[in-house]
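**Student:** sequence and predicted structure are below.
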Amino acid sequence: MIWRENLKIGIEEIDQQHQELFKRFNDFIEVVRSTDYSQEAKKNKITKTVDFLNEYVIVHFDAEEKIQQKHNYPHYEEHHQAHEDFKSDLANFKEEFEKQAYDEDLVQEFSGRILTWLINHVADEDQKIANHIGSGNNE
């Protein structure tokens, strides 16, 4: 499992959503790496996971951004743009993935890029939100 306890930021709703994102992404990675599925089965499983992620990140990012606004987070605009870029990247991958036969290189490249983004974003950028809220600088 990719999720680690040190990725928690101390905001229960966000931590639960992060854990769900990491669980789903972990499932995605397992399918990509598996030799137990045909390419067609892999494509179907990956499509289902990407569909879920496309929907879930909207819910999660909205919740996270509401918390930022509530606490006057000073880096809201940059954080919001990072979320928009991630959603765009996910949508671009889905479009590219659906219009061709199963492409192992595309899937491997995407999974590595998204995994890196998720870990770095949660460990660094989201932690800054928690630090801001915890510091009392949220009036």
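**Tutor:** Cool, the structure landed.

**Student:** only C-alpha atoms from now on, for both contacts and neighbour counts.
**Tutor:** OK.

**Student:** how close does the spatially most central residue of the chain sit to Lys23?
**Tutor:** Here the mean C-alpha position of the chain is nearest to the C-alpha of Leu118 (CA atoms, centre = their mean), at a distance of 5.0 Å. Counting by CA to CA, to the nearest Å, the gap between Leu118 and Lys23 amounts to 12 Å.

**Student:** try this one next to it:
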Amino acid sequence: MMIPWKDAYDIGIEKIDCQHRQLLVKLNEFMDACNNRQGAEKIEETLKFLKDYTLEHFGSEEEVMEDIHFPELADHRKEHAQFVKTVLELEESVKAKGTSVLTTIKLNRMLTDWLINHISKCDKLIAAYMNQQKGTA
């Protein structure tokens, strides 16, 4: 089942929205592979993408938050760090034990949860705060 991009996921910061769309494309490719019983082959590629992606994307996002003096920057950073830790743990697990159905399910669930909860809730706060700052400026 593919997850379509919803306008509700847009936070209104072009660079960040583009990166979020990229993540969704990757998530859908991975889900598609899982549905075709090819999740195991695709998991390493997906984890590698995530490692590179999180470095670039979280860097961009944190830069924006610093620029606007976002009050919840520390909490947001913690969530980013937790996500990276989970990706690295999954990668270690795959290296040590190989891929299992459980790892593919875990990665799938983690990405879906991140997309739905983090982007549509936490990242939205950045845009809301930014707009509020513009309103008071």
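**Tutor:** Received, thanks. Quick caveat, the model's predicted, so the values are computed rather than measured.

**Student:** about what we covered before: can you pull the contacts of the equivalent of the residue nearest to the centre of the first structure over in the second structure?
**Tutor:** Matched across to the second structure, Leu118 of the first structure falls on Leu115, judged by TM-score structural alignment. Residues in contact with Leu115 of the second structure (CA atoms under 8 Å, 6 or more residues apart in numbering) are Leu24.

**Student:** the one 5 residues further on now?
**Tutor:** Listed by CA under 8 Å, 6+ apart, the contact partners of Ser120 of the second structure are 8-11.

**Student:** okay, the residues you listed in a markdown table with neighbour count and distance to Arg77 of the second structure next?
**Tutor:** Listed next are those as a markdown table, based on neighbours: other CA atoms under 10 Å; distance: CA to CA, whole Å:
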| residue | neighbour count | distance to Arg77 of the second structure |
| --- | --- | --- |
| Ala8 | 12 | 22 |
| Tyr9 | 18 | 20 |
| Asp10 | 19 | 20 |
| Ile11 | 20 | 18 |
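
**Student:** which one of the residues you listed is nearest Glu44 of the second structure?
**Tutor:** The nearest member of the contacts of Ser120 of the second structure to Glu44 of the second structure, counting by CA to CA, is Tyr9 at 26.4 Å.

**Student:** for the counterpart of the closest one in the first structure, which non-adjacent residue is closest in space?
**Tutor:** Pairing criterion TM-score structural alignment: the partner of Tyr9 of the second structure within the first structure is identified as Leu7. For Leu7 of the first structure, the nearest residue in space outside its immediate sequence neighbours is Ala123; the separation is 5.5 Å by CA to CA, 6 or more residues apart in numbering.
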